[in-house]
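1. just a sequence and a predicted model for now, questions to come.
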Amino acid sequence: MRQFPRPIVVVSRCLEFDKVRYDGQVLHSRIVRDLEPFVDYIKVCPEVEIGLGVPREPIRIVRKDGSYRLIQPATGEDLTDRMNSFSEVFIEELHGVDGFIFKSKSPTIGLRNIKVYAGVENAPVVERSTGFFAGKLLEMYPGYPLEEEDRLRNTRIRQHFLTHLYTFAGLRELRKSANLVDVQDFLSRNEFLFLAYNKDIQKKMFELVQDGAKPIDNVLDELESLLKQLMVKPPDHQANIEAARAMFQLVAIDLSKKENKFFEAVLGRYEQNKICFSTVLELLKLHFLVSGKDPAYHSLLLPYPEELILEVDEDRDKDFWK
């Protein structure tokens, strides 16, 4: 049984935990609930942290003379300096984090499409940006798994986020041992996953440990830099096919021509969008088990705990004929 690291995740406090939203509500998020038994959360609500009450008057980002300010229209209070100071202290005290889940549409902790207004009141939206607090984290943690809870309802985005998160948690664990053998094992485990994401970057990763001459701290720093580039976006279907085909070669020699041909036919159906990639992976797992190899060793087959895999058909047992 594969042992997964326990990721450290910064999460908006209003998601499942505390009634700290501006309207005094707590919001429900399946991804936050699902992850709770498997991660360690660092909960934060920037607006409460700078002294705003619950409930409270809404705040907004205002662009004026090329400068961005955080304003509470009902009071006219400018909260910019307080928010910037809190953000700097929070980031300075933040260590060993693996990922972030934020509240969408928030002027402080939202990541995308946050409204920026031309004025404090009765003013149009002039652009879309990032929340004040979230923007600081984006600057300090480029390439890390950062998502908003509403986007994580999408199955593909959720899968990519979890894969990204557990890969970064594995890298953090790798830094604790800081030895070449563990780095080589990390690359071996992730060989086909990294191939799917970007074969050129994957090649550079393996080149880091070819001669064993580099100091291990340098290797880890370069590996982290490459990993940030690697996992910006999930693989497309052609990259998935290439990685699955390469992985299949580990067991293909023990299989008959008919079995090899069947696997290619399965890849063909996936390419035609007739089956999902999880079907291809399940077939690979079966071949690895039959050949005596451990499928759980390879992160392409199991990138995160099985308990976090979503149901494929929530209405499977619903009686549509009663």
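-> Cool, the structure landed. Predicted model only: the values in this text are computed from it and were never measured. Numbers count the residues shown, from 1 in each chain.

2. only C-alpha atoms from now on, for both contacts and neighbour counts.
-> Noted.

3. quick check: L162 touching L302?
-> No. Counting by Cα atoms under 8 Å, L302 is not a contact partner of L162; they are 11.0 Å apart.

4. secondary structure element holding A196?
-> For A196, the host element (DSSP states H and E) is helix 191-197.

5. one step back: so L162 and L302 - more neighbours on which side?
-> Applying other Cα atoms under 10 Å to L162 and L302 shows that L162 carries more neighbours, namely 23 against 16.

6. could you find the closest non-adjacent residue to the more buried one?
-> Closest residue in space to L162, ignoring its immediate chain neighbours: Y304 at 6.6 Å, by Cα to Cα, 6 or more residues apart in numbering.

7. how near is the one you found to Y297?
-> Distance, Y304 to Y297, using Cα to Cα, to the nearest Å: 11 Å.

8. which one's more surrounded, those two?
-> Remark: of Y304 and Y297, Y304 carries more neighbours, 22 against 17, as counted by other Cα under 10 Å.

9. do you know how far that one is from A244?
-> Taking Cα to Cα, one finds Y304 at 18 Å from A244.

10. starting at the chain centroid, how far to the helix ranked longest in the chain?
-> Longest helix in the chain, counting residues (DSSP state H): helix 155-177. Relative to the centre of its chain, helix 155-177 is centred 7 Å away, using Cα atoms, centre = their mean, to the nearest Å.

11. which residues sit against that helix?
-> Helix 155-177 is contacted by residues 4-8, 31, 96, 98-99, 144-147, 151-152, 182-183, 186, 220, 224, 231, 233-234, 303-304, 310 when judged by Cα atoms under 8 Å, 6 or more residues apart in numbering.

12. list buried residues within those.
-> Listed as buried from those are 5-8, 31, 98-99, 144-147, 152, 183, 186, 220, 224, 231, 234, 303-304; burial here means 16 or more other Cα atoms under 10 Å.

13. list the buried ones in the longest helix of the chain?
-> So, applying 16+ other Cα under 10 Å, buried residues of helix 155-177: 158-174.

14. tell me the helix or strand right after it.
-> Per DSSP H and E, the helix or strand that comes after helix 155-177 is helix 180-189.

15. helices and strands around that next one, which ones?
-> Using 3 or more Cα pairs under 8 Å, 6 or more residues apart in numbering; DSSP states H and E, the elements in contact with helix 180-189 are helix 155-177.

16. for comparison:
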Amino acid sequence: MFPKPVIVVSKCLGFDACRYNGQAIYAPFVDSLKAHVDFIPVCPEVEIGLGVPRQPIRMAMVKKVPHLYQPSTERVLTEGMVAFARGFFNTLPAVDGFILKNRSPSCGPSDVKVYEGLSKTAGSKRGAGFFASCAAERFPGVPMEDEGRLKNYELREQFLIRLYSFARFRQARASGRMRDLVAYQSTHKLLLLAWNQTRFRACGKVVANHEKRPVADVFALYNEELKKALATRPRNASMINTLMHAFGWVSDGLSRDEKAYFLESLEEYRDERIPLSALLRLIKGYAVRFEQDYLLSQVLLNPFPLPLVKLSDSGKGR
């Protein structure tokens, strides 16, 4: 049974026709998540009093200070957005991730036009939107993506793995029991090894709790290490080493041809010809065949609900 992650999502991604042009955006991946997650939709621009439809706004830097600006009315919206973001974040429950509108001056996590001043003719660079920047600052390490990048299979898969890892940790933390944290570390061993071996060892030291800290403090420390462990994409070599480690638990029972097939598949993954999920399903099949309970307990082999595995891939955003 998978926990339901809590995701803050841009309201225009299929929840309300609240874009500046009065439209909504159909995001197939967001739509597919609705049965599996708890969404908290928000439109920061509407929340600060801008209508629908509305004149476009801009993200701008003025003396290295970020601002929101509406060129047609010359309104500076910075203070209103700061106040809204602060109040909104204060009311949120524990959040496992964000899916925000790409290239939006308020919500875009990246690839947003950031103008070099308030002039209508100012040049621009690429950066993050104002609300997204506030969210990243308030929730460091929490998975945040836009619907455009999530059209890429690899980025989508990694987002889901991180999302459900945080949701499971939130569930363990809510119990307040040390044994649940020990179980979390145990079942996430291969996943953390693949993502960041150094941080995996750091997480293990926190769980060992040689300092005899109170349980609440141990969970808080583990949370910080977990966010650091999953903050960056796993290196290809690290993931392959982890897959080989998992394969070692079942390889003795396989024929020569079966071993050769797995190694060929591993090379296809290395060359990005097949997705990670194909290797994970293969290893899980071996684990089921040989009743390998250790491997079957590892969330890396079944990190998120199977219906969310979609092989469509934009090819962009890698």
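-> Yep, that arrived. Please read all numbers here as calculations on a predicted model, not as lab measurements.

17. TM between them?
-> Superposed pair, TM-score by TM-score structural alignment, normalised by the length of the second structure: 0.90. Supporting alignment: 312 aligned residues with a Cα RMSD of 2.2 Å.

18. tell me the contacts of M178 of the second structure?
-> Residues in contact with M178 of the second structure (Cα under 8 Å, 6+ apart) are V215.

19. I241 of the first structure too?
-> I241 of the first structure sits next to L267, E271 when contact means Cα under 8 Å, 6+ apart.

20. what lines up with G170 of the first structure in the second structure?
-> Correspondence of G170 of the first structure to the second structure, assessed by TM-score structural alignment: R168.

21. I should have written G135 of the first structure there, sorry.
-> So, by TM-score structural alignment, G135 of the first structure is matched to S133.

22. tell me if I am right that that match is in a strand.
-> No. Counting by DSSP: H, G, I helix; E, B strand; the rest coil, S133 of the second structure falls outside a strand, being helix.

23. nearest spatial neighbour of it, skipping sequence neighbours?
-> Leaving out its chain neighbours, the residue that sits closest to S133 of the second structure by Cα to Cα, 6+ apart is P109, at 7.1 Å.

24. separation between the one you found and C134 of the second structure?
-> P109 of the second structure is 10 Å from C134 of the second structure, by Cα to Cα.

25. when these two are compared, which one has more neighbours?
-> Neighbour count, other Cα under 10 Å: between P109 of the second structure and C134, P109 has more, with 26 against 19.

26. quick one: map that one onto the first structure.
-> In the first structure, the residue matched to P109 of the second structure (TM-score structural alignment) is L111.

27. that match contacts P145, correct?
-> No. Checked against Cα under 8 Å, the pair L111 of the first structure and P145 is beyond contact range at 11.8 Å.

28. burial of V215 of the second structure, as a residue count?
-> V215 of the second structure, neighbours per other Cα under 10 Å, totals 16.

29. list the contacts of the helix or strand hosting E222 of the first structure.
-> Using DSSP H and E, E222 of the first structure maps to helix 216-230. Outside helix 216-230 of the first structure, the residues within contact range by Cα under 8 Å, 6+ apart are 142-144, 171, 175, 178-180, 194, 197-198, 201-202, 204-205, 208-209.

30. now the angle between helix 155-177 and it, please.
-> Angle between the axes of helix 216-230 of the first structure and helix 155-177 is 170 degrees (criterion: axes from the mean of the first three to the mean of the last three Cα atoms, to 10 degrees).

31. beyond helix 216-230 of the first structure, next helix or strand please.
-> In the C-terminal direction, the helix or strand that comes right after helix 216-230 of the first structure (DSSP H and E) is helix 237-252.

32. buried ones in that following helix?
-> Of the residues in helix 237-252 of the first structure, H237, A239, N240, I241, E242, A243, A244, R245, M247, F248, V251, A252 count as buried by neighbour count, 16+ other Cα under 10 Å.

33. dump these into JSON lines; add distance to N260 of the first structure as well.
-> Below are the buried residues of helix 237-252 of the first structure laid out as JSON lines (distance: Cα to Cα, whole Å):
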{"residue": "H237", "distance to N260 of the first structure": "20"}
{"residue": "A239", "distance to N260 of the first structure": "19"}
{"residue": "N240", "distance to N260 of the first structure": "18"}
{"residue": "I241", "distance to N260 of the first structure": "14"}
{"residue": "E242", "distance to N260 of the first structure": "15"}
{"residue": "A243", "distance to N260 of the first structure": "16"}
{"residue": "A244", "distance to N260 of the first structure": "13"}
{"residue": "R245", "distance to N260 of the first structure": "10"}
{"residue": "M247", "distance to N260 of the first structure": "13"}
{"residue": "F248", "distance to N260 of the first structure": "9"}
{"residue": "V251", "distance to N260 of the first structure": "10"}
{"residue": "A252", "distance to N260 of the first structure": "7"}
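
34. can you tell me the element I99 of the second structure falls in?
-> strand 97-100.

35. what's that strand aligned against in the first structure?
-> Mapping strand 97-100 of the second structure onto the first structure (TM-score structural alignment) gives residues 99-102.

36. so what touches that stretch?
-> Identification of contacts with stretch 99-102 of the first structure by Cα under 8 Å, 6+ apart yields 7-12, 32, 109-111, 144-149, 165, 168.

37. which of those fall in helices?
-> Short answer: these in helices (DSSP H) are V32, L165, F168.

38. now do the counterpart of I7 of the second structure in the first structure against E16 of the first structure, distance only.
-> Here I7 of the second structure is matched to V9 in the first structure, going by TM-score structural alignment. Taking Cα to Cα as the measure, V9 of the first structure falls 14 Å from E16 of the first structure.

39. got it, and Y117 of the first structure?
-> According to Cα to Cα, Y117 of the first structure and E16 of the first structure sit 29 Å apart.

40. give me the more crowded residue out of these two.
-> Neighbour count, other Cα under 10 Å: between Y117 of the first structure and E16, Y117 has more, with 21 against 17.

41. for that one, give me its contacts.
-> Y117 of the first structure makes contacts with R60, I61, V62, R63, A123, P124, V125, V126, E127, as judged by Cα under 8 Å, 6+ apart.

42. ok, and those in the second structure?
-> Here is what carries over to the second structure from these, by both residues aligned by TM-score structural alignment, their matches' Cα atoms under 8 Å: R60, I61, V62, R63, P124, V125, V126, E127.

43. now name the helix or strand holding the fourth one.
-> Per DSSP H and E, R63 of the first structure falls inside strand 60-64.
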